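>>> missing the sequence, but the structure's below:
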């Protein structure tokens, strides 16, 4: 920083619109406690440094920028006399972090009136106590309001997800209950059949053969693969005919179960060669119960595994026992979100995952990224359903330079050009009254840009809308745990 201290002229600073209503005595105090400095082209202060001074430009050109990932993005450039920046919230004291929220540089020799932050706070409290209270109320009120609205938006999303999760959990749970009831019945019949076998004239060798066949049958059932409907129908006919030829009554009822278990006539012939012909019908009936119980236990296992998978996805989505900020695999987050939203996607939406799983992890707040995925997936699904036809949602990951890309592409009607610049504005929505708050994209933008120092972009034409989330692979040194939905102090974003 190359600055030259110059005399403070009360008349000159009094001509600045910020100070034009002050008395000569007040202007004298400003000159006594502040100073005029002339800066050569270059930086004046940097984002994240302690906010020690309040700057008002007398003449020159000033540029403000914000850090996004590794880049400094220009947000304002002006030569308007009297614009101000710097320690804007000094009057709030230690209730907010007193650091510069942007970087300022000058592009030509520029003069500023410079007032130390504490002096700025003192004159605000002494000269404008009512204004200071009003500004304080506006600052904290806006921040609290935004936080409350953000929490409501998250609760609405959570309620919608909970309803979908309940539906998803109900299906496998009901299937497990049905299978358990049927299994109890089959085991009862098996016990009855076992009782009949033990009371019969079966030799020890015959019983040993039955048990061996039962073990081999159970092993074969566990390795069964699904057949096409045509293949299954042909095999059912073959097995039914074989059973009829070998004196097994009502073989047409047994055949579908054997086909589902992956059994065929070759296997039945092996059974017939192992046991005496006199006990073959009883052996087939006994093995039928074995097959049914194995299939039912497989159904119960599949159902409970599905329940476990859904609970795991819900836990991953909510990030319940995880650190708030850590390195994450975005694919795990995407998969958990998509699983949670599967019921909401519905039959009209075909989901395609185009992942580059070789991508490294990124530092992130995973629970909040899941909220971003939820908003973007939900919007894409609604856009597709709005067409009345089936459509495709493609979720793609890739690397773009030093950032990770997550892209959500839908085949909906697109975002009209006239509203494209407004979709990230708070409370802007095209949904009917009661169906949207207009905060989903605003909150998503804040999470991605403010919290993760990334970017959220949209490109849209009818039939091809793409929301692109870009996340940096490195964490800026000033990373904080501030709530991502808090309102950024607008007075520090650009010179006023």
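In hand now; what should we look at? Given the structure is predicted, the values throughout are model-derived calculations rather than measurements.
>>> only C-alpha atoms for contact and neighbour calcs from this point on.
OK.
>>> Mind jotting down where the strands sit in the stretch 51-200 of the chain?
Remark: strands assigned in the stretch 51-200 of the chain by DSSP state E, counting those that start in this stretch are 53-59, 62-68, 71-78, 84-86, 103-106, 110-116.
>>> correction: the stretch 301-450 of the chain
326-328, 349-354, 362-364, 391-400, 403-410.
>>> how distant is the first one from the center of its chain?
I take that to be strand 326-328. 14 Å (Cα atoms, centre = their mean, to the nearest Å).
>>> What helices and strands are in contact with it?
Packing partners of strand 326-328 (3 or more Cα pairs under 8 Å, 6 or more residues apart in numbering; DSSP states H and E): strand 362-364.
>>> Tell me how far the strand it packs on lies from the chain's centre.
Centre to centre, stretch against its chain (Cα atoms, centre = their mean), the figure for strand 362-364 is 13 Å.
>>> contacting residues around that strand?
Contacts to strand 362-364, defined as Cα atoms under 8 Å, 6 or more residues apart in numbering, come from residues 325-330, 404, 452, 471-475.
>>> Please compare the first structure with the one that follows:
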């Protein structure tokens, strides 16, 4: 920074500022007389992160880019160009900077020390009012920017979780469809080997009876233990070897999966000629494998459909926003679905203690989902990588529906518990939180005439949200 002599046209330069249009020349000359005129060279810092702020800066020429550290790299927040007023302002509580400013050109600035603000109030009400308006606009713009950051961060978490959740069923569908294609190529040969056996229609009916019975059994039965599978596999292998069936390693596991026992093989063998046993067994295995692969595709596609439904329920993107009778369980369920990836990533144990026959509340469902998202996300973030417990509890208390979200994290220090709902207040590092999440929770709850309470101690933190039924 280089201090310079004040040029004679400073008054004309200040007149180019929109905010000074209603300020008389006497007040602007006072501002010039009380200020220091300086120049910051290009690429130099006009302010540094966590630097004490003592001056108001009236930028006459030039500009700077604001940067902050985010996960070890510099993140640019925007460019501010002259004419512009920054720094500490009258009645502002600003004490230090939260980022750094780097000049993009030689930047000429009038610096006014904050000690002059009391005299400014007594000198010119219009000048003071103009600068207070700058502060108000700055707070509004900053709040909008942080709200956008909050939404983008939430969207990023949801997108990452959704991509992870969709990847598993999508991969299963691709894998099963490939296997099904390779499998169906072999089907004509298996079918030809069966029809050449000249099996009677009655025999086919008996074989199909066993086949369909085993398919139904597999859908309704529990899985065998590892020891039971081994015993069943040995039993079926011995029977198939005794009846001349080859390549047993490729088919016996399928029969075990569908609950075949020796008695089922005996029923099939009794219905067909001895020479037809091997081709019929291969034909049955072909049908069972096809059933398995189709079932995998159905399960995977059903999971994708559930995720899409959860997204629509969570965002209510197919509905107009309006107050409606809302089941809070639906919103909580869809929000948990969106956060499943984060829950799994931290190995969190999730427990749901949900009340039956819980009344609906009149609310905007999309706004309630913002409440669940912020409270659950904060709870998950607070939990350790292992042994984390998250409890979602719902109940009715008099004429209110209440939701409690409890975690066994380190807790919130008592000294800051009264501040957690303040806008921009956060205990997270830069780039990890905006300080707007709980402010959004508070404003949504106020909008719905509800209440929110916090109880916290090491090992137990509970947020209780209550909404009136009517």
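Received the coordinates, thanks. As the structure is a prediction and not an experimental result, all values here were calculated from the model.
>>> So which bit of the second structure is stretch 275-295 of the first structure matched to?
Aligned using TM-score structural alignment, stretch 275-295 of the first structure spans residues 272-292 in the second structure.
>>> And stretch 182-191 of the first structure, by the same measure?
Per the alignment by TM-score structural alignment, stretch 182-191 of the first structure matches residues 179-188 in the second structure.
>>> Following superposition onto the first structure, what is the mean distance for the matching stretch?
Here the mean offset of stretch 179-188 of the second structure against the first structure after fitting is 1.6 Å, by mean Cα distance after the TM-score superposition for the first structure.
>>> Now do the strands in the stretch 1-150 of the second structure.
Under the criterion DSSP E, counting those that start in this stretch, strands of the stretch 1-150 of the second structure are mapped to 2-3, 36-40, 45-47, 55-61, 63-70, 73-81, 84-87, 100-103, 107-113.
>>> Distance to residue 217 of the second structure and mean neighbour count for these - can I get that in CSV?
Listed next are the strands of the stretch 1-150 of the second structure as CSV, based on distance: least, Cα to Cα, whole Å; neighbours: other Cα atoms under 10 Å:
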stretch, distance to residue 217 of the second structure, mean neighbour count
strand 2-3, 87, 11
strand 36-40, 81, 20
strand 45-47, 73, 20
strand 55-61, 79, 21
strand 63-70, 56, 20
strand 73-81, 58, 14
strand 84-87, 75, 19
strand 100-103, 68, 22
strand 107-113, 80, 22
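>>> can you tell me which of those strands comes nearest to residue 147 of the second structure?
Closest to residue 147 of the second structure of the strands of the stretch 1-150 of the second structure is strand 73-81 (Cα to Cα; 13.9 Å).
>>> residue contacts, residue 165 of the second structure?
Residue 165 of the second structure touches 340, 341, counting by Cα under 8 Å, 6+ apart.
>>> Now do the counterpart of it in the first structure against residue 310 of the first structure, distance only.
Under the alignment (TM-score structural alignment), residue 165 of the second structure maps onto residue 168 of the first structure. For residue 168 of the first structure, the distance to residue 310 of the first structure (Cα to Cα, to the nearest Å) stands at 8 Å.
>>> Need the counterpart of residue 455 of the second structure in the first structure.
Here residue 455 of the second structure is matched to residue 459 in the first structure, going by TM-score structural alignment.
>>> same deal with residue 234 of the second structure?
Under TM-score structural alignment, residue 234 of the second structure pairs with residue 237 in the first structure.
>>> surely residue 147 of the second structure meets residue 439?
No. Residue 147 of the second structure is not in contact with residue 439 according to Cα atoms under 8 Å; the separation is 9.9 Å.
>>> dump the residue contacts of residue 240 of the second structure.
Applying Cα under 8 Å, 6+ apart, the residues contacting residue 240 of the second structure are 246, 248.
>>> looking at it, residue 310 of the first structure is touching residue 339, isn't it?
Yes. Look at residue 310 of the first structure against residue 339 with Cα under 8 Å: they come within range, at 7.4 Å.
>>> Provide the aligned range in the first structure for stretch 3-19 of the second structure.
So stretch 3-19 of the second structure sits over no part of the first structure, by TM-score structural alignment.
>>> could you dump the strands of the stretch 1-150 of the second structure to TSV with distance to residue 292 of the second structure?
Listed next are these as TSV, based on distance: least, Cα to Cα, whole Å:
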stretch	distance to residue 292 of the second structure
strand 2-3	78
strand 36-40	72
strand 45-47	66
strand 55-61	71
strand 63-70	48
strand 73-81	49
strand 84-87	67
strand 100-103	60
strand 107-113	71
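>>> Residue 384 of the second structure: which of these is closest?
Closest approach to residue 384 of the second structure among those (Cα to Cα): strand 63-70, 22.1 Å.
>>> tilt between that closest one and strand 107-113?
Going by axes from the mean of the first three to the mean of the last three Cα atoms, to 10 degrees, strand 63-70 of the second structure is angled at 80 degrees with respect to strand 107-113.
>>> In the second structure, where's the longest helix?
What stands out as the longest helix in the second structure, according to DSSP state H, is helix 125-195.
>>> before we move on, the earlier item: for ChimeraX, write a command that selects the buried ones of the contacts of strand 362-364 of the first structure.
To isolate the buried subset of the contacts of strand 362-364 of the first structure in ChimeraX, counting by 16 or more other Cα atoms under 10 Å, use the following:
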select :329,330,404,452,471,472,473
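>>> can you list the residues that contact the match of stretch 275-295 of the first structure?
180, 183-184, 187, 190-191, 193-194, 197, 199, 203, 211, 215, 243-246, 251, 254-255, 258, 268-269.
>>> swap the cut-off to 6 Å and go again
190, 193, 194, 197, 245 (Cα atoms under 6 Å, 6 or more residues apart in numbering).
>>> Repeat that for stretch 300-314 of the second structure.
Here stretch 300-314 of the second structure has contacts from 169, 334, using Cα under 6 Å, 6+ apart.
>>> mean deviation of it from the first structure?
Following superposition, stretch 300-314 of the second structure is found to deviate from the first structure by 0.5 Å on average (mean Cα distance after the TM-score superposition for the first structure).
>>> Now that stretch: buried residues?
Applying 16+ other Cα under 10 Å to stretch 300-314 of the second structure flags 300, 301, 303, 304, 307, 310, 311, 313, 314 as buried.
>>> Trace the third one over to the first structure, please.
This points to residue 303 of the second structure. By TM-score structural alignment, residue 303 of the second structure lines up with residue 306.
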